[in-house]
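Novice: Generate a structure from the sequence data that follows.
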Amino acid sequence: MHTATNYYLFSLAISDLLLLVSGMPTEMYHIWSNYPYVFGETFCVLTGFASETSTNATVLTITAFTIERYVAICHPFLSHTVSKLSRAVKYIMVIWVLSLCLAVPQAIQMGIFYPLDDNGNIETEEYSACTVKYSIIPYSFFVSTVVFFLTPMTLITVLYVLIGVRLHRSSQITEGGSQRRRALLSDKEAPLVVRGSQRNGPHSKSTKRVVKMLVAVVVAFFVCWAPFQVQRLYSVFGFAGDDTTHTAFLVHKVMTYASGIFYYLSTTINPILYNIMSLKFRQAFKSTLTKCLGRDRLRHSGDLASCGGGSLGAEEITKIGIKMRSITMKWKCPK
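Specialist: Next up, the predicted model:
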């Protein structure tokens, strides 16, 4: 269980949990009582800081995990050096330190905002909201969007495209090699090769499953985080800017609800994409859940001991990458 991949997944689980704890209770309260904001200025700032930290940590962890997968599949021999456990721990520590530091500029600009009349006076306190109140650091939220959404989105997409290309090319090399061997062998030896090629079926299915997961990761990242970034930029340049009319409040309210759904949905999708699609994880999870319920402890304890760690794209991708590299080297240097 003590692998670099599992440490990244643990960091991702912590950031997702922090995101839920820092935001979900107040969100649930606002469902029943949207206005006014009753938790005070300090709680508003602290909640914003925790939410910003967890968001930064989630995005950076996903990005680091993507790089680790890219190295595992495209440079499998290098991964034994780059993906060492000690280095993974250092990377995770750097991720959380950066997440904390880069959350401060956004958090100090949070506060309770009140709608103003034409004279700049508070029109009513009944519609107070915890949002961006000050503009202390110009364009800080725009820079945050570029650093924590546009750049990671671009990097993740490019790396997964490269992984997909490598998987596709390697599968073609495998199929071409099987056909070449069948052409060179006699009819008597051919059935043995056919049976050998049939054993490559699970490998091909595993490759396709990995490719589908890579596409799902990119799509899920964009769908979950794009609405949140758009809503936040609108809060800074629209709702909290010169336009403080009733229409602006209505648009902000609708965007907040819509983006909030996808924002918290990301904490549900991440475990599905990075864990539950793994057979070993499902076996371990089933065994752990059974133990918690107090049923069939002895029967499932053996499954847990034998299932090991890892996730789809970790062990599996590394093994596929090493196998592909060996196949490529074999056909480049025929005996």
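
Novice: From here on, just use CA atoms for contacts and neighbour counts.
Specialist: Noted.

Novice: measure the closest residue to residue 75 other than its chain neighbours to residue 85 for me?
Specialist: Nearest residue to residue 75, sequence neighbours excluded (C-alpha to C-alpha, 6 or more residues apart in numbering): residue 321, at 7.4 Å. Distance from residue 321 to residue 85, counting by C-alpha to C-alpha, to the nearest Å: 19 Å.

Novice: ok, residue 164 - contacts?
Specialist: 211, 214 (C-alpha atoms under 8 Å, 6 or more residues apart in numbering).

Novice: related to what we said a few turns ago, next, the buried residues of whatever helix or strand the residue nearest to residue 75 lives in.
Specialist: If you go by DSSP states H and E, residue 321 is part of helix 315-332. Applying a neighbour-count criterion of 16 or more other C-alpha atoms under 10 Å, one finds 315-318, 320-325, 327 buried in helix 315-332.

Novice: Now the element after the helix or strand harbouring residue 151, going C-ward?
Specialist: Taking DSSP H and E as the criterion, residue 151 maps to helix 151-184. Once the chain leaves helix 151-184, the next helix or strand it forms, by DSSP H and E, is helix 190-199.

Novice: From the contact counts, what lies against that next one?
Specialist: Packing partners of helix 190-199 (3 or more C-alpha pairs under 8 Å, 6 or more residues apart in numbering; DSSP states H and E): helix 151-184.

Novice: To check against the first, give me the structure of this:
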Amino acid sequence: MFNETSYFYDFNINEWAELLAETVKERPEWVRLLFMSMMLTVFVVGVLGNLVTCLVIYYDRNMHTATNYYLFNVAISDFILAFGILLELRSYRKTNLGTGSDYRYVYEEFGDLICKVHSFFVVALMNNGILTLTVLAVERYIAIWHPLLLKRKPIWRRVMKVIALIWIVAICEALPEVWTMALIKTEKLAICFIVPTTFARLLNGLLALVTFVIPLSIMLFVYSMIAFKVNVIQRNNSRDKIFNQRDNRSRVNKLIAALTVSFLVCWLPYFTIRLLIFASNMRHTPWYAQNWDLLLMVCSFNSWFSIVLNPMLFSLMSTKFRKALKMLWTTKIRRSPEMTRSVMV
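Specialist: As a prediction, the model looks like this:
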């Protein structure tokens, strides 16, 4: 049933397939419809929200700052990533099998190749978002503690080099994971999932550290230092020496701190799965049979929900963004009556 490669020789693939068949159970109709509705909402809001974010930053020159360039990169990545939800939604459609009804994953229609390709693009795009938010936090830390360091090079050139490096690292992190993914088939199930070989378990342990523990630690340290700096400045009544009304840096820092909290909420379940694959005995853990299916659903929704939180937080917490959005609506999308009359004259 399975095409075993050298990576799989140290693990019983059939046993893993049987475990998944037992734990990934057929869900009640209302659960399936609720989950699909939530995912569809995430898709619509994610596409529109990230598209609006990109348009506002692109058209408004006042939004052309280092912080917004990084947020633009996240929005582009999340906009592309949102379309991966369509494949996820198809996986939850109800189909009729010879023995009854089941929820078949769409990968079965296309084979192992689409499983690996889809996994690569999703992981690479998600890694790009994680790395960008981490770099963004470091950028704000340097801007507050060592502002002269950021004035030595033009903003555009410096940020573009960093973003290019982020994409390279994101792709390099995603490539090894392709070799751990496989299309696992049973009589009732066809699922694209990690095969917990020795290589896959070590890789997931490493990626849990690189994509969650290290970024979260950096963000917590950076924002603790920023909060400390702000408190010291406020006590000395010299806030204007670092913050100015035009840049409104305090609001920017609140925004990025909120993005950090959203990072924790969205990626903790995914980190938990990586940690379980790395540290647990996959053959002799009764816990999986009771909770694995629920953890998969939570992980799936929370990781996709990240594409909604970023633009929502950006628009809700930034007065500058809301003003730029209003200006975009007035001048580009729906021209004001004054402009319309002037054109007619």
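
Novice: picking that back up, relative to helix 315-332, how tilted is the helix holding residue 151 of structure 1?
Specialist: Put simply, helix 151-184 of structure 1 runs at 50 degrees to helix 315-332, going by axes from the mean of the first three to the mean of the last three C-alpha atoms, to 10 degrees.

Novice: Helix 151-184 of structure 1 versus helix 190-199: what angle between them?
Specialist: Taking the same axes, to 10 degrees, one finds that helix 151-184 of structure 1 is oriented at 170 degrees with respect to helix 190-199.

Novice: any idea how far residue 67 of structure 1 is from residue 34 of structure 1?
Specialist: Residue 34 of structure 1 is 41 Å from residue 67 of structure 1, by C-alpha to C-alpha.

Novice: Residue 179 of structure 1 now?
Specialist: Residue 179 of structure 1 is 34 Å from residue 67 of structure 1, by C-alpha to C-alpha.

Novice: Residue 87 of structure 1 too?
Specialist: 13 Å.

Novice: out of those two, which sits in the busier spot?
Specialist: Neighbour count, other C-alpha atoms under 10 Å: between residue 87 of structure 1 and residue 67, residue 67 has more, with 16 against 13.

Novice: Trace that one over to structure 2, please.
Specialist: Correspondence of residue 67 of structure 1 to structure 2, assessed by TM-score structural alignment: residue 138.

Novice: which residues touch its match?
Specialist: 218-219, 222.

Novice: quick one: what's aligned to residue 95 of structure 1 in structure 2?
Specialist: So, by TM-score structural alignment, residue 95 of structure 1 is matched to residue 166.

Novice: Helices of structure 2, start to end?
Specialist: Using DSSP state H, the helices of structure 2 run over residues 13-23, 29-59, 66-82, 84-90, 107-110, 112-145, 155-178, 198-208, 214-235, 249-279, 286-317, 319-328, 337-344.

Novice: For residue 191 of structure 2, find the nearest of those.
Specialist: helix 107-110 (7.0 Å; C-alpha to C-alpha).

Novice: check contacts around the spatially most central residue of structure 2.
Specialist: Geometric centre of structure 2, nearest residue: residue 126, 4.1 Å, by C-alpha atoms, centre = their mean. Residues in contact with residue 126 of structure 2 (C-alpha under 8 Å, 6+ apart) are 77-78, 81.

Novice: Need the winner for burial among the helices of structure 2.
Specialist: Per residue and on average, the most neighbours among these fall to helix 66-82, with a mean of 22 (mean count of other C-alpha atoms under 10 Å).

Novice: Can you measure across stretch 172-185 of structure 2, start residue to end residue?
Specialist: 28 Å.

Novice: what does stretch 226-243 of structure 1 give?
Specialist: End residues of stretch 226-243 of structure 1 are separated by 23 Å (C-alpha to C-alpha).

Novice: Please report the distance of the counterpart of residue 116 of structure 2 in structure 1 from residue 136 of structure 1.
Specialist: Aligned counterpart of residue 116 of structure 2 in structure 1: residue 45 (TM-score structural alignment). Using C-alpha to C-alpha, residue 45 of structure 1 is found at 14 Å from residue 136 of structure 1.

Novice: quick revisit: was I right to think the residue nearest to residue 75 of structure 1 contacts residue 72?
Specialist: Yes: here residue 321 of structure 1 reaches residue 72: they are 6.3 Å apart, a contact under C-alpha atoms under 8 Å.

Novice: Which residue in structure 1 aligns with residue 66 of structure 2?
Specialist: Checking TM-score structural alignment: residue 66 of structure 2 goes with residue 4.

Novice: Correction: the previous question concerned residue 42 of structure 2.
Specialist: Using TM-score structural alignment, residue 42 of structure 2 lines up with nothing in structure 1.

Novice: which residues touch residue 42 of structure 2?
Specialist: 304-305, 307-308.

Novice: The helices of structure 2: which one's closest to residue 192 of structure 2?
Specialist: Here helix 112-145 is closest among the helices of structure 2 (C-alpha to C-alpha), at 5.6 Å.

Novice: Residue 37 of structure 2 versus residue 30 of structure 2, what's the distance?
Specialist: Counting by C-alpha to C-alpha - residue 30 of structure 2 and residue 37 of structure 2 are separated by 10 Å.

Novice: my bad, should have said residue 156 of structure 2
Specialist: Taken as C-alpha to C-alpha, the span from residue 156 of structure 2 to residue 37 of structure 2 is 40 Å.

Novice: what does residue 218 of structure 2 give?
Specialist: From residue 218 of structure 2 to residue 37 of structure 2 the distance is 35 Å (C-alpha to C-alpha).

Novice: Off-centre distance for the helix holding residue 151 of structure 1?
Specialist: 23 Å (C-alpha atoms, centre = their mean, to the nearest Å).

Novice: Check the alignment and tell me where the residue nearest to the centre of structure 2 lands in structure 1.
Specialist: Residue 126 of structure 2 maps onto residue 55 in structure 1, by TM-score structural alignment.

Novice: Check how far stretch 48-64 of structure 1 sits from its aligned residues in structure 2, on average.
Specialist: Taken over the aligned residues, the distance from stretch 48-64 of structure 1 to structure 2 averages 0.7 Å (mean C-alpha distance after the TM-score superposition for structure 1).

Novice: which residues does the nearest residue to residue 134 of structure 1 once chain neighbours are set aside contact?
Specialist: Leaving aside its chain neighbours, residue 134 of structure 1 sits nearest to residue 109 (4.8 Å; criterion: C-alpha to C-alpha, 6+ apart). Residue 109 of structure 1 makes contact with 132-136, according to C-alpha under 8 Å, 6+ apart.
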